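Peer 1: model this:
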Amino acid sequence: MDRSLTSAQLDVFDKEFASRPANRLMQNAVTQTPVDDIALDRRIVTAADHSVSHHLDAWKVTNQKKSGRCWMFAGLNLLRAGAARKLGVKDFEFSQNYVLWWDKFERANHFLESIVETSGRDVDDRTVAHLLGDPISDGGQWNMFVALVAKHGLVPKSAMPETDSSSATGPMNRALKSLLRRGARDLRRMASEGVEAQRVHKGEVLAAVHRVLSIHLGTPPQRFLWQWRDKDQEFHRDGWMTPTEFAASYVQIPLDEYVCLVHDPRESSPAGRTFTVEYLGNVVEAPPVVYLNVEMDLLKRLSMDSLVGGEAVWFGCDVGRMMRADVGLWDAALYDYEAVYDASFEMDKAARLVHHETQMTHAMLFTGVDVVDGAPRRWRVENSWGDEKADKGFWTMNDSWFGEHVFEVAVRRSALPPELAAVLGEPPIVLPAWDPMGALAR
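Peer 2: Below you'll find the model as predicted:
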């Protein structure tokens, strides 16, 4: 090959393509049919068994609609089963809109504080450019969910129901990003005046953010009257409650006892160490987002043990890989793209992370596992995309997919081997703000 493309080289490529009947066959097929339908391995689909030996969910799925709130939906879905049992009802939902409001407001403050801290750097500094590239988004992490519940509590969905903007966050986010970038411009200009002057102006920016959020999402309740009928139609009343009182009463698991385990096989990420990502978070002064890097076998075993023990598992993954939505299935070999294109796509998980081919894009909840001879064979997943696909919104993940495309789970600290539990107290390695381990929050 020459440095630039030449007509002679293009002629060689054209003749080579045309000379192979398989290429012409695939061209005829793919120009008329979606490539996924051509590449789909029907053997995997027809062999798929959606039953599992351990099955926890007895509730309806939720729907995040046109928003990126998967992480908070997955967190609330983990909590609502215990709340439903305590309330004596068949199904229950916490208000996702309430958590969204506080996440946006806290995240705006977090962004502006990050701008204050970096205001002495050049605007083209990579960290500053990263912050300005996405001042506020819908994504998030487990620790960020826990921070919101700890500070602001929770309310039932009836106390702050969904709005058009909570279900389709694009226009609201557009306004918020413009406000925050303008605020960043002003705060950077004020760097010579000192932090106190910057924070006075930050208050003015946050006042505008508060108005935007309240216009789009409503006003989060400070108190609400809580009463309900259980599944036997018996009436109950707790009376007036604050969100923190409601969370204290109806969150049935100790959120502060959970830790995030990740599988990051990059050479730069040693197993058995904790990590954090610079400027990743939402609540200023909350505990940082910290991951403990472990081997995949342990990630699977602890997830399986939790499910067998009766508790669902929050997890993060690269959701769009090898996925078939109409049947609700993930499998690592679901599509044979190599046969379609006669090209190799082989990259291991570490190489995909390093070369920007993969990152965490979605959070969901494991609600079941099929265990054979003490090992997981497939996983049942509660998604937050509504009930129109899969088993009324519950999907099946073959174990091959878990190993390739799951990155993170939240489990109880007490489940860790003692040598790993001891590591949690060590200072974490700080990854740069743009590292793919922070992608779920973006």
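Peer 1: use CA for all of it now, contacts and neighbours both
Peer 2: Fine.
Peer 1: Contact partners for Gly139?
Peer 2: By CA atoms under 8 Å, 6 or more residues apart in numbering, the contact list for Gly139 reads 68-71, 440-442.
Peer 1: In strands, which of those appear?
Peer 2: In strands, judged by DSSP state E, none of the contacts of Gly139 are found.
Peer 1: Now that we have those residues, which of them are buried?
Peer 2: With neighbours counted using 16 or more other CA atoms under 10 Å, the contacts of Gly139 contain these buried positions: 68-71, 440-442.
Peer 1: Which stretches in the stretch 151-300 of the chain count as helices?
Peer 2: Using DSSP state H, counting those that start in this stretch, the helices found in the stretch 151-300 of the chain span residues 164-167, 170-189, 195-217, 243-250, 296-308.
Peer 1: Take those and lay them out in JSON lines including mean neighbour count and distance to Ala325.
Peer 2: Putting those into JSON lines (neighbours: other CA atoms under 10 Å; distance: least, CA to CA, whole Å) gives the following:
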{"stretch": "helix 164-167", "mean neighbour count": "18", "distance to Ala325": "20"}
{"stretch": "helix 170-189", "mean neighbour count": "18", "distance to Ala325": "23"}
{"stretch": "helix 195-217", "mean neighbour count": "16", "distance to Ala325": "30"}
{"stretch": "helix 243-250", "mean neighbour count": "18", "distance to Ala325": "33"}
{"stretch": "helix 296-308", "mean neighbour count": "19", "distance to Ala325": "24"}
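Peer 1: Also this sequence, please, to line up against the first:
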Amino acid sequence: MSKEIKLEVIEQFSEEFKSCSKRMLSQRAVIKNGILATSENQSSIIANTPVFSIDLETGGVANQKQSGRCWMFAALNTFRHQIANNFKLKDFELSQNHTFFWDKFEKANYFYENIIKTGSDDLTSRKVAFLLQTPQQDGGQWDMLVALIQKYGIVPKVIMPETISSSASKELNSYLNKKMRKDAITLRQLVSNNANRSELDKAKEDMLAGIYRILATALGTPPTTFDFEYRDSEGEYHLEKNLTPKSFYDKFVAVDLNEYVSIINAPTEDKPYNKVYTVEMLGNVVGGKEVRHLNVDMATFKELAIAQLKAGESVWYGCDVGQSSTRDSGIMATDIFDVDATLGVDFTMSKAERLDFGESLMTHAMVLTGVDLVEGKSTKWKVENSWGDKVGTKGYFVMSDAWMDEYTYQIVVRKEFLSTELKAIIEGDEAKVLAPWDPMGALA
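Peer 2: Below is the predicted model:
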């Protein structure tokens, strides 16, 4: 039987609090400055100076502004680094808006297909509720980006620049989701009336036509062919004519995306290490690359990231950026704030417990561009963010090695850095399918 809180117990709590001078000091400080500012550790800032033994030259940072496209920015930034080096293009950017357009379009189709698949399920089933809660959003996963590029290619930012709706996507998302929920009503009614597949496809095509109109109006029309002219960092003029988004990728990036794999660290009981996982209803391009994660221990995880950095290539990675981090100074460290002491509460949880109990999951994707190695061991990491150059050190953050252990969940590396055993696992093992709401299905 439930019990109420007795008033005498509250009085006891109050007296205990007021009798402790340390608690009263914390109260005065927090009331004036807030919890985090009061708890900030200067020693952690000093320990995480932005100096690294391996430090890739990557140029200025991009800015995703008021959108949730970090996964997209991070991936395109890794390509941008290679283009800048190979073609002597300083401060060059790829079009995030082009990829954004096709991601939204494909996510609508992916949603419609899942609505059809679950059309006979009760409206109150967890899967249907999961689909309808957020029909589409800005976030994504590395393998979803691969699927988009393999189908649609990429273009320079000057060919399809940003718009108000790509830089601040709240309005666009609201109306896309409004339409997709309305369309879900129609599709479920058709399934209920035993419509055949051709009838469902015709209805879906009409719905996708509406999605395209919304996207073209808000984001512009994606180019099919274009000319690309530029001057390189040495002042030499170049003109590339009659390019397509796919031929541009082939010429300027020329990276075999099938050679890259997603590595995760999820130390939960339901996900043994050295196994492959996928997530039900996670994706964007129907028939495109499947999301596949290889789960490894953190020591292996960091070894793989270091190997790719040593080879001169940056690393796409996903983490829970809001945990124990500062936006202004750009420090991600487990000891940057001592909130336990400030509030007199023990917040300690293991990484597995945070995942299992909903305290943490991947929320943001960035790029590892450096690491500080002392006697062969990593101590801190250099991170290229996509929040512009007004945060951190000109947009770059510092991540302590301990923070990497606790709050980083995913990296993407070339297969060549995997051991023979791990390579055989990722290429051969059938993936265990996780529930749609599993934390490893989180979209950065």
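Peer 1: coming back round to it: can you tell me which of the buried ones among the contacts of Gly139 of the first structure lies closest to Asp125 of the first structure?
Peer 2: For Asp125 of the first structure, the nearest member of those is Arg442. The distance, counting by CA to CA, is 19.1 Å.
Peer 1: follow-up on the earlier one: list the ones among the buried ones among the contacts of Gly139 of the first structure that fall in helices.
Peer 2: 70-71 (DSSP state H).
Peer 1: got a list of what the corresponding residue of the second structure for Val308 of the first structure touches?
Peer 2: Aligning on TM-score structural alignment places Val308 of the first structure opposite Lys310 in the second structure. Listed by CA under 8 Å, 6+ apart, the contact partners of Lys310 of the second structure are Ile54.
Peer 1: Map Glu290 of the second structure across to the first structure for me.
Peer 2: Glu290 of the second structure maps onto Pro288 in the first structure, with residues paired by TM-score structural alignment.
Peer 1: Which parts of the stretch 251-400 of the first structure are strands?
Peer 2: In the stretch 251-400 of the first structure, the segments counted as strands under DSSP state E, counting those that start in this stretch are 258-262, 274-277, 290-293, 313-317, 323-324, 329-330, 362-372, 375-382, 394-398.
Peer 1: could these be laid out in JSON lines, adding distance to Ala48 of the first structure?
Peer 2: Listed next are those as JSON lines, based on distance: least, CA to CA, whole Å:
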{"stretch": "strand 258-262", "distance to Ala48 of the first structure": "27"}
{"stretch": "strand 274-277", "distance to Ala48 of the first structure": "37"}
{"stretch": "strand 290-293", "distance to Ala48 of the first structure": "31"}
{"stretch": "strand 313-317", "distance to Ala48 of the first structure": "21"}
{"stretch": "strand 323-324", "distance to Ala48 of the first structure": "12"}
{"stretch": "strand 329-330", "distance to Ala48 of the first structure": "8"}
{"stretch": "strand 362-372", "distance to Ala48 of the first structure": "12"}
{"stretch": "strand 375-382", "distance to Ala48 of the first structure": "10"}
{"stretch": "strand 394-398", "distance to Ala48 of the first structure": "8"}
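Peer 1: Output those strands as JSON lines; include the columns distance to Asn109 of the first structure and mean neighbour count.
Peer 2: Written out in JSON lines, the entries for these read as follows (distance: least, CA to CA, whole Å; neighbours: other CA atoms under 10 Å):
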{"stretch": "strand 258-262", "distance to Asn109 of the first structure": "24", "mean neighbour count": "22"}
{"stretch": "strand 274-277", "distance to Asn109 of the first structure": "18", "mean neighbour count": "22"}
{"stretch": "strand 290-293", "distance to Asn109 of the first structure": "20", "mean neighbour count": "24"}
{"stretch": "strand 313-317", "distance to Asn109 of the first structure": "25", "mean neighbour count": "25"}
{"stretch": "strand 323-324", "distance to Asn109 of the first structure": "37", "mean neighbour count": "20"}
{"stretch": "strand 329-330", "distance to Asn109 of the first structure": "38", "mean neighbour count": "26"}
{"stretch": "strand 362-372", "distance to Asn109 of the first structure": "24", "mean neighbour count": "24"}
{"stretch": "strand 375-382", "distance to Asn109 of the first structure": "32", "mean neighbour count": "23"}
{"stretch": "strand 394-398", "distance to Asn109 of the first structure": "36", "mean neighbour count": "24"}
